[in-house]
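*Asks:* This is a predicted model, with the sequence first.
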Amino acid sequence: MENQIFELQYAMDTFYFLVCGALVMWMAAGFAMLEAGLVRSKNTTEILTKNVALFAISCTMYLICGYAIMYGGSYFLSGIAGGETLVADALASKAEEGFGGGSVYSDASDFFFQVVFVATAMSIVSGAVAERMKLWAFLAFAVVMTGVIYPMEGAWTWGGASVFGMFTLGDLGFSDFAGSGIVHMAGAAAALAGVLILGSRKGKYGPDGSIKAIPGANLPLATLGTFILWMGWFGFNGGSVLKLADVSNANAVAMVFLNTNAAAAGGLIAALITARALFGKADLTMALNGALAGLVAITAEPSTPSALQATLFGAIGGVLVVFSIVGLDKLKIDDPVGAISVHGTCGLLGLLLVPLTNSGSSFSGQLIGALTIFVWVFVTSVIVWIALKAIIGLRVSEEEEDNGVDLSECGLEAYPEFTK
């Protein structure tokens, strides 16, 4: 009887993991639609190509080496060679971890859930460098980011490995439930490095320091992308509970879903009000980024706050993201979609909010963890971007940028009926 209950728990937790992974995978569509909506029509095909290609590259590189770097072992490498773990052996190994305790699910479901997180981190970079970067330079960076850079900082955090053999972040009181820092801030750090080396879009900043707004081509598409990301986030945070098949964890999953939604709503409302106060108008793009800011902010710890606290945390993120986007623009850091502000600034915010509701973490531990993630990803990304610039170049020519990278990089226009 006990074994039958265990098998049911194993099946349910595996299925839940896979469904949540599929929801996170659907976030790739959200990023693609959001970014396609916020760039100009002449750059739409290229941004869509980047998003679909980076997902495939992320899956492949994490399979080849990323998962092994992050968690150790060679389960999937041996699987490629033809090895197979029998169901009975899997059940036995999981049973040894304690019946009714811990998380029990297929190792393959764990890989699937982890790999879609890698793609999310890489998707953040895509929008920040849009409209002026060479497609193949971006894809080359994706190989290194998803195969080495992200897995290494993932090993120091979720993997529990020591940082260069010196200390473990967990022992210092670092906690990041679903990846405000590990996924989102890491992606933003890589994006910031790329933007600083790449430079701004032509005509974005005037010689007198003026800032020219470059509106996106399709705000309905950007809104759709935001809703897709919002929905996918339930898998992102909910799946990070890692278990469903008992009363305690089922309640935890429900609370995570509730708090995730509350933070997004709080972030959107706060950003909309902040934009109205600053600009005198209800800025849709700020509202969309406000929802995403709230989602990023709650991701570091969606299980311990109350629903009201989650709403307030999201609202803080919504206010912060508006000021961050405006501030980066004043510094002439050109981010067409606001990715660095949403995922970087609010990713850090999320980490710093954790100790307010989770006694197992500390502000010092969160700061050290955030600094470790940012320095590692930013420095290694700078090195890779500079190497790519020297080898193949990062930026398209001025003429190609004027005409749109759809034609120069893909030879195909997304909206040919609207072009000459």
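*Replies:* Now that the structure is in, tell me what you want to look at.

*Asks:* contacts, neighbours, all on C-alpha from now
*Replies:* OK.

*Asks:* Sort out which residues of stretch 318-334 are buried, please.
*Replies:* Using 16 or more other CA atoms under 10 Å as the test for burial, stretch 318-334 gives 318, 319, 320, 321, 322, 323, 324, 325, 329, 332, 333, 334.

*Asks:* which of these lies closest to residue 137?
*Replies:* In terms of CA to CA, no member of the buried residues of stretch 318-334 lies closer to residue 137 than residue 334, at 18.4 Å.

*Asks:* Alongside the first one, take a look at this:
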Amino acid sequence: MKKLLRGTGLFLVTSAFMGVSAAHAEVSEETAYILNTLLFLIGGFLVMWMAAGFCMLESGLVRTKNVATICLKNIGLYAIAGIMYYLMGYNLMYMDVAEATGFMGTFAMWGPGETAAAEAIDVSGGYSSASDWFFQMVFVATAASIVSGTLAERIKLFPFFIFVVVLTGVIYPIQGSWEWGAGWLDGKGFSDFAGSTLVHSTGGWAALTGAILLGARKGKYAADGSVRPIPGSSLPLATLGTFILWLGWFGFNGASQLALGSAIDAVAVSQIFANTNMAAAGGVVAAILMTKLLYKKVDLTMALNGALAGLVSITAEPLTPTIGSAIIIGAIGGILVVLAVPLLDKLKIDDVVGAIPVHLVAGIWGTLAVPITNSDVTFGAQITGVVAIGAFVSIASAVVWLVLKYTLGIRMSEEDEDRGGDLAELGLEAYPEFGHGSQKL
């Protein structure tokens, strides 16, 4: 399973750096089993809560005529991700990967390994298998949420859901197996602690290919190449979504330690929490300063994405940096977002919520930054992982998007886009008292 054996060994190496004794706490095997399982469950429901964060962030950054559609997409993709990860994703990511040339596991349903009867539980495994599955499952939903925000306001509902089926059931598990399933990238020394590349960049590549093939929203780019801003429905809602994501990230990174049965593990989780928090802070401050410097005004949406970019940046290695290093890593992520957003506009790639700069660009940066604070990892291994996963996810996603484009069609009609997804796809409105005509372009 994901990074399991990394736990004790790495933290014994880094304990001197953190000023902590390497001695493990004297707890029974059953107590360690309970604590490890509890960490998985707490981390899992925190990451699940990130689904609400993505939903609120995206709802605030789209126009009122598309808010209900975004809400449906987010709750729908979370449910689809869970079902697909049960049907095939988990075993494809973790089952016999090394034996199968290190490229993927087996196509089979995940099956629970324990019952509630105490006499049937083997605590020597270190954690409940159901808690492990739950923790891994919520990660795949995060990757799908990234795609939702980028393609908002013009993609059809059911083609999007079909893409989520393939992404969560096949694309994400295969590339994830290369590292977390002890596949070929793991053998080359690639390291991605909690998924800057395996989760965030994967979602970013899938979103980028979709955005290119889908095209920009009507009216986003003028004939002369100028960019027409399209304000969202609620900046307070987007801000709330960012805070929810920030909170959920403690489960995302902290529980990726995968153990809480010793004093060393407890110290490691604490260090990860601190670094995760401060990387986000660095991203916010850097984005605020950059927008003030470049545009003479502070952009709230850039500050929000700066926080998320800081979080994505630290996700590949949230343990070994000092708090000061974590702030710098997050700050660079925030700067990259501010620079990447106008670059996408120059290329006429319409990313409604800025997910590509946040999750793809900052995800690549965070992955490449790992060797700076972890001497056991090489830049060559990290570059290999970034390129290999980027190529695989982009090609696989493009194939799926093209099949959908030339069969079902992926874009709403111009008339439906003008009416908004809420009326066109759902036949209702998130804010009916406003009237659907008020947000027309």
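*Replies:* Happy to help now that I have it. Being a predicted model, the structure only gives us computed values, none of them experimental.

*Asks:* coming back round to it: closest one of the buried residues of stretch 318-334 of the first structure to residue 375 of the first structure?
*Replies:* Closest to residue 375 of the first structure out of those is residue 333 (18.6 Å), distances taken as CA to CA.

*Asks:* What residue in the second structure is paired with that closest one?
*Replies:* When the second structure is aligned by TM-score structural alignment, the residue opposite residue 333 of the first structure is residue 349.

*Asks:* Helix or strand: which one has the residue mapped onto residue 227 of the first structure from the second structure?
*Replies:* Residue 227 of the first structure maps onto residue 243 in the second structure, with residues paired by TM-score structural alignment. Counting by DSSP states H and E, the element that carries residue 243 of the second structure is helix 235-254.

*Asks:* okay, the helix or strand just after that helix sits on what stretch of the first structure?
*Replies:* Downstream of helix 235-254 of the second structure, the next assigned helix or strand under DSSP H and E is helix 263-295. Mapping helix 263-295 of the second structure onto the first structure (TM-score structural alignment) gives residues 247-279.

*Asks:* Pull out the buried positions in the matching stretch.
*Replies:* Buried residues in stretch 247-279 of the first structure, counted by 16+ other CA under 10 Å: 252-253, 255-275.

*Asks:* same question, stretch 79-93 of the first structure
*Replies:* Buried residues in stretch 79-93 of the first structure, defined by neighbour count with 16+ other CA under 10 Å: residue 91.

*Asks:* How about stretch 371-378 of the first structure?
*Replies:* 372, 373, 374, 376, 377, 378.

*Asks:* Could you export these as JSON lines, including distance to residue 44 of the first structure and secondary structure?
*Replies:* Formatted as JSON lines, these follow (distance: CA to CA, whole Å; DSSP: H, G, I helix; E, B strand; the rest coil):
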{"residue": "372", "distance to residue 44 of the first structure": "35", "secondary structure": "helix"}
{"residue": "373", "distance to residue 44 of the first structure": "31", "secondary structure": "helix"}
{"residue": "374", "distance to residue 44 of the first structure": "30", "secondary structure": "helix"}
{"residue": "376", "distance to residue 44 of the first structure": "32", "secondary structure": "helix"}
{"residue": "377", "distance to residue 44 of the first structure": "28", "secondary structure": "helix"}
{"residue": "378", "distance to residue 44 of the first structure": "27", "secondary structure": "helix"}
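
*Asks:* State the pair within those that is farthest apart.
*Replies:* 372 and 378 (10.0 Å).

*Asks:* Secondary structure element for whichever residue in the first structure pairs up with residue 40 of the second structure, which one?
*Replies:* If you follow residue 40 of the second structure across to the first structure using TM-score structural alignment, you land on residue 17. When elements are assigned from DSSP H and E, residue 17 of the first structure belongs to helix 2-38.
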